[in-house]
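[1] Got a predicted structure plus its sequence, pasted below:
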Amino acid sequence: MHAKAFGCFLPPFHDPSVSPYAALQRDIELCGLADDLGLDEVWVGEHHSSGWSTLSTPEMFLAALARETRRIRLATGVIPLPYHHPLHVAERMVLLDHLTGGRAILGVGTGTYVHDMEMTGVDPSTLRANFRASLDVVQALVNGETVDTETPWFTAKKAVLQLRPLRGSIETVVASSLSDPAIEMLTDTATTPTVHVVPPWGAIRPGMDKDPVGALVERVDAYRNKSGGATRVRCNVFVHVADSAAAGIDEILTGFSELRRGLYKKILGMPIPDSPVAHRKTVESLVDSGAFIIGDTATCTRAIRDLLDRLGDPVSLNFFVPRWVSHQATLDQLTTLSQEVLPGLFGALDGTAESMKLTAEEAARQMKRRTEIG
């Protein structure tokens, strides 16, 4: 993988007023476009309740997506390990690895929705301990080991996988806050993190974090120092290209407000103010702090370049796709990012610009030569 890679992160949000079948078809179309555009990876999440978060089995979705794509890597974003027996997680991921031709990435986390946990009898107070126990077993199984263990949560007796990864291993990525304990766990398990520039929670309010990018860079530096250097970090960031920041905020505000109101406030019960002014101020604060990148092509290119430079290599930047605009506008945004913003990061247009400049500067002399030749 390149030192700098790009992809998209699809949270499992679907507008409950849209047909579930249509919503999934839109997801497939978007991921197919990402593959056509040359993006490196796509992440698909998992939730089990709320009516909004209806993508419950990312492995099944990614298996279907494998038949619709050619080269893009397909990642679970993320499987909450405390909800599943680790043998089943390992089995499904190795099967997915074969079905995708070795393109699978195992993304894991602890889970977030309490109702998801309660439906399956998961005690929220045990999440971290159970996550670590499960991660250790999943990694051992994928690595071909036979596991005998008994924990307060699960038992594995002579557990072994019948299939092994197609190319010997499967990359494991952990959703992380990069707190000190999280960094210890990442280094102990030889996994790498995926982080959000700002958590995509509806409880965000203006001014909650004056410098989220600076705080993130500080934690990434701490992680790399602990892990011994050039370890890949994945970062999820919201980017929206528009004529200006103000125009972009206007374009996403209705969808942003509906998600905060419909999911986070009414369903999840988060105590957020629900008024047009409050929602607008929240978005404006996120843009002002650098947590959201909104603006014209040049503005977005500069902001992304700055973020990449501050995070350092190797880094994968995944564009957060919450569907705050229409489906067609979402596809258009992904196309614009891939064809107009990303090329500017690597000087892809510099050669043609320099050639036009030099040719124009020499035009008078060359015209004279052509006249003399004629």
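    Cool, got the structure. Numbering: from 1, shown residues only.

[2] Could you use CA atoms for every contact and neighbour count after this?
    Noted.

[3] Now do the nearest residue to residue 268 once chain neighbours are set aside: how many residues are near it, please.
    In space, and not counting its chain neighbours, residue 268 is closest to residue 50: 7.6 Å by C-alpha to C-alpha, 6 or more residues apart in numbering. Residues within reach of residue 50, counting by other C-alpha atoms under 10 Å, total 18.

[4] wait, is residue 50 part of a helix?
    No. Using DSSP: H, G, I helix; E, B strand; the rest coil, the secondary structure at residue 50 is coil, not a helix.

[5] thought it was touching residue 269?
    No. Under the criterion of C-alpha atoms under 8 Å, residue 50 is not in contact with residue 269, lying 11.0 Å apart.

[6] list the contacts for residue 6?
    Residues near residue 6 by C-alpha atoms under 8 Å, 6 or more residues apart in numbering: 39, 40, 41, 316, 317, 318, 319.

[7] Of those, which is the nearest to residue 12?
    residue 319 (14.3 Å; C-alpha to C-alpha).

[8] let's bring in a second one:
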Amino acid sequence: MEVGLYIRDYMDDAERPMHQQVEEAAEVCRRAKSLGFSVIYMPQHYISHPTVWMQPMQTLARLAPDAEGLKLLTGILLLPYHNPVDIAEQAVTLDHISNGRFILGVGLGYRVAELAAFGTNRRDRVSRFEESIELMKLLWSGEEVNYDGKHWQVHDARLSLAPAQEPHPPIWIAAQSRGAVRRAAALGDRVILGPQPGWKDISVLTRQYKGALEELGKDPAGRIGAHRSIAIARDRETAITEAREMAAKKAGMYGSFNMQENTTVDLGLGGQRELPDWAVAGSPQDCAEIINRCREEDGLDYIGLASLNLPREFPARLDYLQLISEELLPHLQ
């Protein structure tokens, strides 16, 4: 089981100088490999005041020297917002900066304000997404590209530098609906199931993903991942009590983003769900049992963890990571 660390947790305080938080994140990265983590990941949102969202490509490039031995994942870059030629070039750059440790995690995006700011909408995002992946793969081949799509047209184009990884950095695709898991099966190297769906829906989505892979003649081994929220403490009651406020805050934020769509599974943004129904919550033993069950029943082999009860003070945050390292990670299968 590979375990990722949501590095935005250490850079989301609008009231503190961001450069200080970046240095704290760098220190976390310097320790993360020895603590048992294998990936750091960074998300993307725009125009989201008052919440803080540092941009993923630049942040990962800054942290790459401190994250030696760790994979660097955009988790998740909102691909339809961007010109795919630019993202193809940025991915190649970060792939070389990291010596072949970069993973391009991508998703559709959903906020109307963001989509409009980038000149698109919910209606066109799927076709923009699919065209973008197709065009990027052509560019990464190192050959001259001529491409005429609905959204993107490129002629006599050839990148000056091929990716460090062959044939290209892995593409992990975010999914919270049947359509998204089918796209992930067809276009990506791994599906990343989001943090909001409940555990029952995670099982539904993984079954749908495996079915799509089977139709395509692809082996599901090494292809199923999830980003999940974690609330961990010495005992279950403390973990859940500490996490309730942050869980409600996140539900309110994503609710204000209009994240729930009629095509996605229930994301629980109304706040009615109990924490154990959708998060990794409890004592280290409780958390290990939840993750191991998802591995055994659903085939999960990568999990990224974002904290719901991370302490505010940096020394306490390091102790929190030590707890995960010593009492959770060794018990994952």
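    Structure received. In this text the structure is predicted, and so the values were computed from the model without any measurement.

[9] mapped onto structure 2, which of the contacts of residue 6 of structure 1 are still contacts?
    Retained in structure 2 by both residues aligned by TM-score structural alignment, their matches' C-alpha atoms under 8 Å are the following of the contacts of residue 6 of structure 1: 39, 40, 41, 316, 317, 318, 319.

[10] ok so, going back, and the counterpart of the residue nearest to residue 268 of structure 1 in structure 2, how close does it get to residue 254 of structure 2?
    Correspondence of residue 50 of structure 1 to structure 2, assessed by TM-score structural alignment: residue 48. Noted for residue 48 of structure 2: a distance of 11 Å to residue 254 of structure 2, by C-alpha to C-alpha, to the nearest Å.

[11] Which of the contacts of residue 6 of structure 1 fall within strands?
    Among the contacts of residue 6 of structure 1, the residues falling in strands (DSSP state E) are 41, 316, 317, 318, 319.

[12] Would you mind stating the distance between the counterpart of the third one in structure 2 and residue 113 of structure 2?
    This points to residue 317 of structure 1. Aligned counterpart of residue 317 of structure 1 in structure 2: residue 303 (TM-score structural alignment). To residue 113 of structure 2, residue 303 of structure 2 is 30 Å away according to C-alpha to C-alpha.

[13] you'd agree residue 37 of structure 2 is up against residue 4?
    Yes. Counting by C-alpha under 8 Å, residue 37 of structure 2 does reach residue 4; the two are 5.8 Å apart.

[14] show me where structure 2 has strands.
    2-6, 39-42, 71-74, 77-78, 102-107, 145-148, 153-157, 171-175, 190-193, 224-232, 280-282, 302-307.

[15] start and end residues in structure 1 for the fifth one, please.
    Counting by TM-score structural alignment, strand 102-107 of structure 2 pairs with residues 104-109 of structure 1.

[16] Pipe the contacts of residue 6 of structure 1 into a markdown table and attach distance to residue 304 of structure 1 and neighbour count per row.
    Below are those laid out as a markdown table (distance: C-alpha to C-alpha, whole Å; neighbours: other C-alpha atoms under 10 Å):
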| residue | distance to residue 304 of structure 1 | neighbour count |
| --- | --- | --- |
| 39 | 16 | 20 |
| 40 | 17 | 21 |
| 41 | 18 | 24 |
| 316 | 12 | 24 |
| 317 | 9 | 24 |
| 318 | 11 | 26 |
| 319 | 11 | 21 |
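
[17] so which of those residues comes closest to residue 253 of structure 1?
    residue 319 (17.9 Å).

[18] nearest residue to the closest one other than its sequence neighbours?
    residue 8 (4.4 Å).

[19] residues contacting the one you found?
    34, 39, 41, 42, 43, 236, 317, 318, 319, 320, 321.

[20] Looking at those, which one is closest to residue 328 of structure 1?
    Residue 328 of structure 1 lies nearest to residue 321 out of these, by C-alpha to C-alpha, at 12.7 Å.

[21] Give me the distance between the closest one and residue 42 of structure 1.
    For residue 321 of structure 1 relative to residue 42 of structure 1 (C-alpha to C-alpha), the value is 10 Å.

[22] ditto for residue 173 of structure 1
    Residue 173 of structure 1 sits 13 Å away from residue 42 of structure 1, going by C-alpha to C-alpha.

[23] what do you get for residue 109 of structure 1?
    17 Å.

[24] Same check on residue 18 of structure 1?
    Using C-alpha to C-alpha, residue 18 of structure 1 is found at 22 Å from residue 42 of structure 1.

[25] Likewise for residue 243 of structure 1?
    Taking C-alpha to C-alpha, one finds residue 243 of structure 1 at 27 Å from residue 42 of structure 1.

[26] With residue 52 of structure 1 instead?
    For residue 52 of structure 1 relative to residue 42 of structure 1 (C-alpha to C-alpha), the value is 20 Å.

[27] Show me which of those two is the more surrounded one.
    Higher neighbour count among residue 52 of structure 1 and residue 42: residue 42, with 25 against 19, using other C-alpha under 10 Å.

[28] residues contacting that one?
    If you count contacts by C-alpha under 8 Å, 6+ apart, residue 42 of structure 1 has them with 7, 8, 9, 10, 31, 34, 72, 73, 74, 75, 318.

[29] and those residues as TSV, adding distance to residue 98 of structure 1?
    As requested, these are arranged in TSV below (distance: C-alpha to C-alpha, whole Å):
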residue	distance to residue 98 of structure 1
7	21
8	22
9	22
10	23
31	19
34	21
72	14
73	13
74	12
75	14
318	24
